[in-house]
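J.: let me see the structure of the following:
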Amino acid sequence: MALLLPATTLDEARALLAAMAARGLTLATAESCTGGLIAAALTAIAGSSAVVVGGFVAYSNAMKTRMVGVPEEMLRRAGAVSEEVARAMAEGALRETGADLALSCTGIAGPGGATPGKPVGLVFVGVARRGGGPAPVERHLFPGDRAAVRAATVDAALALARRTLGEP
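T.: Next comes the predicted model:
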């Protein structure tokens, strides 16, 4: 069964890959709430292997620590769904893969999982760039069901990467 992604998402992925390939840059992902959908959107495009080096699906806190080096203390203090963890995930993916750019996301896709101050739809998307200083992180509150939150997160991550490269 083929993965069905909206044409607009595939267009964003295609544009990001083209911009990165033109610059000779590589990309990695560290995903939680999307479960690999960012990497899936990118690798749905033929020729993506020239840019995409790999990715991590760090769904549990233990995997966030083990795979991309998110400190356990940070997870206890800030919680998995936080700006700090999104930043650490992006920076960890950059470090672990040697890529030039890394995207991360952590959030609550629902329908359960909300906590006081962290509602369903809350997502943090981060991007780290080799030599680019601390990873910028965006906070989003996406409406809709689980599928809608996850799809919006993929689109937000791709758009953040393009903006990081100075692309429209």
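J.: CA only for contacts and neighbour counts going forward, please
T.: Will do.
J.: so how far is residue 129 from the residue positioned nearest the centre of the chain?
T.: For the chain, residue 104 is the residue whose C-alpha lies nearest the centre (Cα atoms, centre = their mean; 2.8 Å). Distance, residue 104 to residue 129, using Cα to Cα, to the nearest Å: 12 Å.
J.: output the contacting helices and strands for the lengthiest helix in the chain.
T.: When the chain is parsed with DSSP state H, its longest helix is helix 146-164. Under the contact criterion of 3 or more Cα pairs under 8 Å, 6 or more residues apart in numbering; DSSP states H and E, helix 146-164 touches helix 7-23, helix 37-43, strand 101-107, strand 122-129.
J.: what does the last one contact?
T.: Surrounding strand 122-129, the residues in contact under the criterion Cα atoms under 8 Å, 6 or more residues apart in numbering are 81-83, 86-87, 89-91, 94, 100-109, 134-142, 153, 156-157, 160-161, 164.
J.: just the buried positions in the helix or strand residue 67 falls within, please.
T.: Per DSSP states H and E: residue 67 is located in helix 61-68. By 16 or more other Cα atoms under 10 Å, the buried positions in helix 61-68 come out as 61, 64, 65, 67, 68.
J.: so what's the gap between it and the chain middle?
T.: 15 Å (Cα atoms, centre = their mean, to the nearest Å).
J.: one more to put side by side:
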Amino acid sequence: MSIAAQILELARTKGVMIACAESCTGGLVAAALTELPGSSMMFDRGFVTYTNAAKTALLGVKPGTLHMHGAVSEEVAKEMATGALAGSDAGLAVSITGIAGPGGSDNKPEGRVCFGLASGIQVWSVTQEFGALGRSRVRTAARDYAQTLLLEGLHTLP
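T.: Reported below is the predicted structural model:
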């Protein structure tokens, strides 16, 4: 059973809707979750907020957070997840912001992706270093990791 199918089954069992806020993945998580029949029972909405302005306008990411930490940071990932939760009917939201490549810097290398997960209980974040795999592979790895986080988050919910 695919991870998306596991998410669908567990979210449906728990009566939890899911939202996502994506930057570098450009909607890949939403696409994976909605590919399944019956996904409308667990997927509420997705936000693709590629620019800083979109992150601020649609998710309520604070300009000061973006200025202080940059878009690719756990702080921004947390605010994105919290904003997706607040702007939806979901009980669990995942966010993704990163550098898919090509490019990056010494401080923020290609393949660095920050994730946030928010529920009514908690908000947390994690950074994964996928490495310079190439744009497509970093985006796919980020999509897959976000789905793993959603599944883990669903297991923590009552």
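J.: got a TM-score for the pair?
T.: The TM-score (TM-score structural alignment, normalised by the length of the second structure) is 0.95; 155 aligned residues with a Cα RMSD of 1.2 Å.
J.: could you say which of the helices and strands packed on helix 146-164 of the first structure is packed most deeply?
T.: Highest mean neighbour count among those (mean count of other Cα atoms under 10 Å): strand 101-107, with a mean of 31.
J.: which strands or helices does it pack on?
T.: Strand 101-107 of the first structure packs on strand 27-31, helix 83-97, strand 122-129, helix 146-164, going by 3+ Cα pairs under 8 Å, 6+ apart.
J.: at 10 Å instead, please
T.: Helices and strands touching strand 101-107 of the first structure, by 3 or more Cα pairs under 10 Å, 6 or more residues apart in numbering; DSSP states H and E, are strand 27-31, helix 37-43, strand 52-57, helix 83-97, strand 122-129, strand 137-141, helix 146-164.
J.: mean per-residue distance, that strand to the second structure?
T.: Average distance, strand 101-107 of the first structure versus aligned residues of the second structure after superposition (mean Cα distance after the TM-score superposition for the first structure): 0.3 Å.
J.: in the second structure, what stretch matches that strand?
T.: Aligning strand 101-107 of the first structure against the second structure (TM-score structural alignment) gives residues 92-98.
J.: aligned counterpart of residue 89 of the first structure in the second structure, please.
T.: Match for residue 89 of the first structure (TM-score structural alignment): residue 80.
J.: list the contacts for that match?
T.: Applying Cα atoms under 10 Å, 6 or more residues apart in numbering to residue 80 of the second structure gives the contacts 20-23, 47, 49, 55-56, 58-62, 74, 86, 93-97, 115-118.
J.: next: residue 70 of the second structure.
T.: Under the criterion of Cα under 10 Å, 6+ apart, the neighbours of residue 70 of the second structure are 52, 63, 64, 76, 108.
J.: and for the counterpart of the second one in the first structure, the neighbour number?
T.: In the first structure, the residue paired with residue 63 of the second structure is residue 72, using TM-score structural alignment. The tally of other residues near residue 72 of the first structure (other Cα atoms under 10 Å) stands at 15.
J.: ok, now which ones touch the closest residue in space to residue 72 of the first structure that isn't next to it in sequence?
T.: Computed as Cα to Cα, 6 or more residues apart in numbering, the closest residue to residue 72 of the first structure that is not its neighbour in sequence is residue 65, at 6.4 Å. The contact partners of residue 65 of the first structure, taken as Cα under 10 Å, 6+ apart, are 58, 71, 72, 73, 74, 75, 88, 89, 92.
J.: just checking, the residue nearest to the centre of the first structure touches residue 30?
T.: Yes - with contact defined as Cα atoms under 10 Å, residue 104 of the first structure and residue 30 form a contacting pair (4.6 Å).
J.: using a markdown table, lay out the contacts of residue 70 of the second structure together with distance to residue 7 of the second structure.
T.: As requested, those are exported to a markdown table (distance: Cα to Cα, whole Å):
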| residue | distance to residue 7 of the second structure |
| --- | --- |
| 52 | 29 |
| 63 | 33 |
| 64 | 34 |
| 76 | 25 |
| 108 | 31 |
